[in-house]
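>>> Attaching a predicted model along with its sequence, questions to come.
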Amino acid sequence: MLKNLSSGTKISITRSIKTSFEQYMASIQWQENKYDIQDFIAAWRTYINENASWYKNLSDETKNNVEFHQELAVKINETIAKILSEEPSEKQVEKLELLQGKSGTEYDYSCKLEAKYLIEILEGKKKHDLHTKD
């Protein structure tokens, strides 16, 4: 069912998963022990209902189809796995080393999106308190 959607819609679905995952992880300050898939799904549902034109354009039949939701669950898991496996870029690593040296901090990070979050925090673009990760 998901495969029958237009390529633009499939790209938009992936983008909405990535965007809402990034927002959710920032809301829990990338503390993996606070991650809850049900909380993320709730955040994603809110995001698609408020911000995703692709969801508004789906028929009610599709929105209520069990197979569609099963395929979406697989797509969510695949997208999150891809995000978490994407290594930080060399530029991000260098920037984080510089920023952490200046601030006297040392944070662990494991993926490109988490590195982006930490850079934004350390540059003062985000107003979250950072917690040391064990």
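Ah, there it is. All values derive from a computational prediction rather than experimental measurement.
>>> rest of the way, CA atoms for contacts and neighbours
Fine.
>>> Which residue is the nearest non-sequential neighbour of the most centrally placed residue in the chain?
Among the residues of the chain, Phe21 comes closest to the average C-alpha position under Cα atoms, centre = their mean, at 2.3 Å. Nearest residue to Phe21 in three dimensions, chain neighbours excluded: Phe40, at 6.9 Å (Cα to Cα, 6 or more residues apart in numbering).
>>> Give the buried residues for the one helix or strand the one you found maps to.
Assigned by DSSP states H and E, Phe40 belongs to helix 37-51. Within helix 37-51, the residues that qualify as buried are Phe40, Ile41, Ala43, Trp44, Arg45, Tyr47, Ile48, counting by 16 or more other Cα atoms under 10 Å.
>>> Show me what that helix packs onto, helices and strands only.
helix 7-27, helix 53-56 (3 or more Cα pairs under 8 Å, 6 or more residues apart in numbering; DSSP states H and E).
>>> and the longest one, what other elements does it pack with?
In terms of contacts (3+ Cα pairs under 8 Å, 6+ apart), helix 7-27 is packed against helix 37-51, helix 53-56, helix 66-85.
>>> hold the first one in mind and look at this next one:
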Amino acid sequence: MYKQLSSGVKISITRSISTSFESYLASIGWDEEQFSIEDFVASWQKYFTESAAWFDKVPQEVLESTEFHEEIAKKIDEVIAKILNEEPTEKQIESIEEMQKQLGTNYTYGCKAEAAYVEQLLKEKLN
């Protein structure tokens, strides 16, 4: 069922997962011990029902389909894996290292999205 959706809707679904995942992780300070897949899915559902353009474009019978839910669960896994495996950029690493020297901090980060979170956190501390 997912594969039958237009490419625009599929891109929008992927974007909503990414946005929600990164937002959820920021809300828990990227603390792995606080992570709950159930809480993330709940926040994603809230996001797509209130903010995502794709939700109104998918027929109700598709939204209620078990097959669609299984395909979406796989898509969520794929998107999360992609986010967590994307390396921080050299620019991010340099920026974070410089700010950490100034602030005397030692934040760690394992992926590009987490580096963006840490970079923003450090910028806020500097201001």
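Happy to help now that I have it. Since the structure is predicted, the reported quantities are computational estimates derived from the model, not experimental observations.
>>> List the TM-score for the superposed pair.
In this superposition the chains share a TM-score of 0.96, using TM-score structural alignment, normalised by the length of structure 2; 125 aligned residues with a Cα RMSD of 0.9 Å.
>>> picking up where we left off before, among the helices and strands packed on helix 37-51 of structure 1, which is nearest Leu113 of structure 1?
helix 7-27 (7.1 Å; Cα to Cα).
>>> For that closest one, give me the average deviation versus structure 2.
For helix 7-27 of structure 1, the mean deviation from structure 2 after alignment is 0.4 Å (mean Cα distance after the TM-score superposition for structure 1).
>>> what sits up against that helix?
Helix 7-27 of structure 1 has contacts (Cα atoms under 8 Å, 6 or more residues apart in numbering) with 2-3, 31, 35, 40, 43-44, 47-48, 52, 54, 75-76, 79-80, 83, 113, 117.
>>> From these, list just the buried residues.
2, 40, 43-44, 47-48, 52, 54, 75-76, 79-80, 83, 113, 117.
>>> Looking at these, which is nearest Ser89 of structure 1?
Leu113 (10.0 Å).
>>> dump the residue contacts of the closest one.
Glu22, Ile83, Leu84, Pro88.
>>> quick revisit: and Leu99 of structure 1, which of the helices and strands packed on helix 7-27 of structure 1 is closest to it?
helix 66-85 (22.4 Å).
>>> list the buried ones in the next helix-or-strand element following the closest one?
Counting by DSSP H and E, the element after helix 66-85 of structure 1 in chain order, helix or strand, is helix 90-103. Buried residues in helix 90-103 of structure 1, defined by neighbour count with 16+ other Cα under 10 Å: Gln92, Val93, Lys95, Leu96, Glu97, Leu99, Gln100.
>>> Out of those residues, the closest to Gly124 of structure 1 would be?
Checking the buried residues of helix 90-103 of structure 1 one by one against Gly124 of structure 1 (Cα to Cα), the nearest turns out to be Leu99, at 10.7 Å.
>>> tell me the contacts of the closest one?
Leu99 of structure 1 neighbours (Cα under 8 Å, 6+ apart): Ile119, Leu122, Glu123.
>>> Sort out which of the residues you listed are buried, if you could.
Ile119, Leu122.
>>> Which of the contacts of Leu99 of structure 1 fall within helices?
Ile119, Leu122 (DSSP state H).
>>> Adding distance to Ser12 of structure 1, write the contacts of Leu99 of structure 1 out as JSON lines.
Listed next are the contacts of Leu99 of structure 1 as JSON lines, based on distance: Cα to Cα, whole Å:
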{"residue": "Ile119", "distance to Ser12 of structure 1": "26"}
{"residue": "Leu122", "distance to Ser12 of structure 1": "30"}
{"residue": "Glu123", "distance to Ser12 of structure 1": "29"}
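>>> which one is the equivalent of Lys63 of structure 1 over in structure 2 nearest to, not counting chain neighbours?
With the correspondence set by TM-score structural alignment, Lys63 of structure 1 lines up against Leu63 in structure 2. The shortest distance from Leu63 of structure 2 to any non-neighbouring residue, by Cα to Cα, 6+ apart, is to His69 (7.5 Å).
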